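predicted model and sequence below, questions to follow.
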Amino acid sequence: GKNKRIAFADGEDERVLRATQVVLEEGIARPILIGRPAVIEARIERFGLGIQAGRDFEVINPEDDPRYRDYVSLFHSLVGRNGVTPDTARTIVRTNTTVIGALAVKRGEADGLICGLQGRFIKHVRDIRSIIGLQPGISDASALSMLIMPRGAFFLADTYVNQNPSADELVSIALQARDHLKRFNIEARVALLSYSNFGSRDGDSAFKMREVYAKLKVAAPDLIVEGEMQGDLALNQELRERYVPETVLRGEANLLIFPDLDAGNIGYKITQRLAGFEAYGPILQGGDKPYLDLSRGASAKDIMVSGLLALIKARY
């Protein structure tokens, strides 16, 4: 793990600097910080941290990096036909640290990217997607969020990207999420969420989740999956068995698949705040290389854990 290189787009941020110290102390990875060296050095001194640029981590300086021209020409070759002129490309590669980090990953100079402490989430997703690209056969990125509570880890998708995914897209999101859980040595127990329990209600969303269930049974016969069902049934075997005594899902589901972005984002945020669980991610699924997009409220610990998640992805 310690030879993997994780790029941090917000390299001047105090939380990133504190996370960098932990990453180095624990021997987790080799950090690459994107930011102005003088600002990074001054802040390290101000916060009393024991890390040093060059010795402990690499810096990519947006204002003056020897690779600047190479980065610009790669960026323009990727987005030049999307209305980005060479002049605009030059400006973006000077000022947008997420783009710089994504280009470092694309060029093989970093193994994963962590970004998102500044700016809008979906903008980061678009920037990264246009540079790193998607895995073959994937129609779009999706977001997998993680909640850690005393009784275990729960994963939720899609919490940030796809507004109203089709049944086929939800099948793809569920299978990608299952693969992520495998990387953490966790067997996915999937609940397909709805306002309907096993055909009790009709409506577009309920029909869609029923279709997802049928398609997953064909695409992944060994997958532990149940639905469509309401959230309480997903987490309570006794309630679930009142509807389907023969359910394959035992105990609590640990991977919750939502019918649309409204449900996914609201469900995730409310659970996190009301219950005070530790929330990590989201991991962006579907990208050709590992990247994580943090929320603006992320702490140093969130950032460090996210580094670990990116690393686990980079190893596979």
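Ah, there it is. Residues are numbered from 1 along each chain as shown.

contacts and neighbour counts: CA atoms only from here.
Will do.

mind listing what the most centrally placed residue in the chain touches?
Centroid-nearest residue in the chain: residue 283, 1.4 Å away (criterion: C-alpha atoms, centre = their mean). When the contact criterion is C-alpha atoms under 8 Å, 6 or more residues apart in numbering, the partners of residue 283 are 143, 144, 145, 291, 292, 293, 309, 310.

tell me which element it is part of?
Using DSSP states H and E, residue 283 falls within strand 278-285.

what segments of the stretch 101-250 of the chain are strands?
Taking DSSP state E, counting those that start in this stretch as the criterion, the stretch 101-250 of the chain contains strands spanning 112-115, 142-149, 152-157, 189-193, 224-229.

structure B:
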Amino acid sequence: MNILLLNERTVVLVDTHVNDEPSAEQIAEFTVMAAQEMARMNLAPKVALLSRSNFGSGSSASGAKMRRALELVREIAPELEIDGEMHGDCALDEALRMRILPSSSLKGEANLLVCPNVDSGNIAYNLLKTAAGGNVAVGPFLLGANAPVHILTSSSTVRRIINMAAMTVLDANRV
């Protein structure tokens, strides 16, 4: 899980570093864990399951996987505000999403972007991080371990290292 504090919004992305080709079940599991972690940080999760198809418009394997993950998340965490599968622009642009699917259960801009595989997650994260400029990147965090795990990549800035140290202190106080 990675967090980007951008000028106009906060965006969380999963999975950016670990699961090459996660199953629908794995996606559902880490979606719920990421939403719980966001709630712990006082961020209300609004989840978009991303794909190259919008709400069944394509027949790709990743689209089918994300639709199945949506079903599973709705069973596991029915209170979670979530929809998908959708393009990234639909996730961040409510007006566009409502034109395509007026019955979407996701209101406003998504702030938890769930990618179908690690390649798309890592690419999306790095593009957003770089294109937005002047942002703050926090993470990645490994979800689902018995104890908190924080990862520093080779591109970590001093600011990111300080942010991760602060998150480690918060986690140490929680454990």
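Cool, the structure landed. Being a predicted model, the structure only gives us computed values, none of them experimental.

overall similarity of the pair, as a TM-score.
TM-score for the superposed chains, counting by TM-score structural alignment, normalised by the length of the second structure: 0.94, backed by 173 aligned residues with a C-alpha RMSD of 1.1 Å.

if we can go back for a sec, which of the contacts of residue 283 of the first structure are retained in the second structure?
Counting by both residues aligned by TM-score structural alignment, their matches' C-alpha atoms under 8 Å, those that remain in contact in the second structure are 144, 145, 291, 292, 293.

if you rank the residues you listed by neighbours, which is first?
residue 291 (33 neighbours; other C-alpha atoms under 10 Å).

could you find the closest non-adjacent residue to the residue mapped onto that one from the second structure?
With TM-score structural alignment as the criterion, residue 291 of the first structure lines up with residue 149 in the second structure. Once flanking residues are discounted, residue 149 of the second structure sits nearest to residue 142: 5.3 Å by C-alpha to C-alpha, 6 or more residues apart in numbering.

same question for residue 101 of the second structure.
residue 55 (7.6 Å).

same question, residue 162 of the first structure
Residue 162 of the first structure sits nearest to residue 261 (C-alpha to C-alpha, 6+ apart), 6.0 Å away.

roughly how far apart are residue 130 of the first structure and residue 178 of the first structure?
From residue 130 of the first structure across to residue 178 of the first structure, the span is 25 Å (C-alpha to C-alpha, to the nearest Å).

okay, those two: which has more neighbours?
Using other C-alpha under 10 Å, the more surrounded residue of residue 130 of the first structure and residue 178 is residue 178, with 20 against 16.

identify the residues contacting the more buried one.
187, 188, 255.

can you give me the neighbour number for whichever residue in the second structure pairs up with the last one?
Right, the one you point to is residue 255 of the first structure. Aligned by TM-score structural alignment, residue 255 of the first structure pairs with residue 112 of the second structure. Residue 112 of the second structure: 27 surrounding residues under other C-alpha under 10 Å.

so the residue nearest to residue 162 of the first structure touches residue 160, yeah?
Yes. Using C-alpha atoms under 8 Å, residue 261 of the first structure is in contact with residue 160, at 6.5 Å.

helices of the first structure, start to end?
14-25, 37-46, 68-79, 86-95, 97-106, 121-132, 167-183, 204-219, 231-234, 237-243, 261-275, 300-314 (DSSP state H).

how far off centre is the second one?
Centroid displacement of helix 37-46 of the first structure relative to its chain, using C-alpha atoms, centre = their mean, to the nearest Å, is 29 Å.

list the buried residues of stretch 60-68 of the second structure.
62, 63, 64, 65, 66, 67, 68 (16 or more other C-alpha atoms under 10 Å).

returning to that earlier point: contacting residues around the match of residue 291 of the first structure?
Residues counted as contacts of residue 149 of the second structure (C-alpha under 8 Å, 6+ apart) are 141, 142, 143.

with residue 144 of the first structure instead?
155, 156, 157, 158, 159, 177, 281, 282, 283, 284, 285.

over to residue 230 of the first structure?
193, 194, 195, 196, 197.

next one: residue 167 of the first structure
Applying C-alpha under 8 Å, 6+ apart, the residues near residue 167 of the first structure are 208, 209, 211, 212.

one more time with 6 Å
Going by C-alpha atoms under 6 Å, 6 or more residues apart in numbering, residue 167 of the first structure touches 208, 212.

what's it aligned with over in the second structure?
Under TM-score structural alignment, residue 167 of the first structure pairs with residue 24 in the second structure.

find the nearest non-adjacent residue to its match, please.
Here the residue nearest residue 24 of the second structure, using C-alpha to C-alpha, 6+ apart, is residue 69, at 4.5 Å.

the strand holding residue 283 of the first structure vs the second structure, average distance?
For strand 278-285 of the first structure, the mean deviation from the second structure after alignment is 1.2 Å (mean C-alpha distance after the TM-score superposition for the first structure).

equivalent analysis for stretch 208-219 of the first structure, please.
Mean for stretch 208-219 of the first structure is 0.7 Å (mean C-alpha distance after the TM-score superposition for the first structure).

over in the second structure, find the residue span that stretch aligns onto.
By TM-score structural alignment, stretch 208-219 of the first structure lines up with residues 65-76 in the second structure.

so what's the gap between the matching stretch and the chain middle?
Per C-alpha atoms, centre = their mean, the centroid offset for stretch 65-76 of the second structure relative to its chain is 15 Å.
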